[in-house]
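Chemist: Provided below for reference: sequence and predicted model.
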Amino acid sequence: MSEERFERIYAQGKIATVTEIWVDKQTGVNYIFHRNGNASGFTPLLDENGKPVISAK
């Protein structure tokens, strides 16, 4: 079985309202996930210049 591609590096909240940051271990791109009740979203995390935040691999 292959290694998981995404790693959660931050989590805040419980059950209905959650905010998490995930890193793609292949590209280093950071993503933010937010869930509030039945609604949720997953999108690249951007810096102050609108560029994706990239972590060292």
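Modeler: Arrived safely.

Chemist: When you work out contacts or count neighbours from here on, use the C-alpha atoms and nothing else.
Modeler: Will do.

Chemist: Mind listing residues that contact stretch 22-33?
Modeler: Applying C-alpha atoms under 8 Å, 6 or more residues apart in numbering, the contact partners of stretch 22-33 are 5-10, 18-21, 40-45, 52-57.

Chemist: distance between the ends of that stretch?
Modeler: 8 Å (C-alpha to C-alpha, to the nearest Å).

Chemist: Buried residues, it. List them.
Modeler: 22-25, 28-33 (16 or more other C-alpha atoms under 10 Å).

Chemist: Put this next to the previous one:
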Amino acid sequence: MRKEKRFEAVYQETGMISEKTIYVDKETGVNYLFIASGVSGGLTPLLDAEGKPVITK
């Protein structure tokens, strides 16, 4: 039984040693930005101008 993936990559930008990807949580709609550079990386929710999470409906 295959379970559906919860996160979907909706945007990706790649460079020589870096990568930027936006993921959407299909259950909550919250958008996350993942940035990888070399062997380091980080994940954070995307925020709007008021500081609230960006939500895709």
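Modeler: Here it is on my side, so go on. All of these numbers come straight from a predicted model, not from anything done at the bench.

Chemist: How close are the two chains, by TM-score?
Modeler: TM-score for the superposed chains, counting by TM-score structural alignment, normalised by the length of structure 1: 0.92, backed by 56 aligned residues with a C-alpha RMSD of 1.0 Å.

Chemist: re the thing from before, are any of the contacts of stretch 22-33 of structure 1 buried, and if so which?
Modeler: Members of the contacts of stretch 22-33 of structure 1 classed as buried by 16+ other C-alpha under 10 Å are 6, 19-21, 44-45, 52, 54.

Chemist: Which of the contacts of stretch 22-33 of structure 1 fall in helices?
Modeler: The members of the contacts of stretch 22-33 of structure 1 all map outside helices under DSSP state H.

Chemist: before we move on, back to that, out of the buried residues of stretch 22-33 of structure 1, which comes closest to Met1 of structure 1?
Modeler: Ranked by distance to Met1 of structure 1 (C-alpha to C-alpha), the buried residues of stretch 22-33 of structure 1 are led by Lys25 at 16.2 Å.

Chemist: And the closest one, what's its match in structure 2?
Modeler: In structure 2, Lys25 of structure 1 lines up with Lys26, judged by TM-score structural alignment.

Chemist: before we move on, back to that, what would the buried residues of stretch 22-33 of structure 1 look like in TSV with secondary structure?
Modeler: Below are the buried residues of stretch 22-33 of structure 1 laid out as TSV (DSSP: H, G, I helix; E, B strand; the rest coil):
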residue	secondary structure
Trp22	strand
Val23	strand
Asp24	strand
Lys25	coil
Gly28	coil
Val29	strand
Asn30	strand
Tyr31	strand
Ile32	strand
Phe33	strand
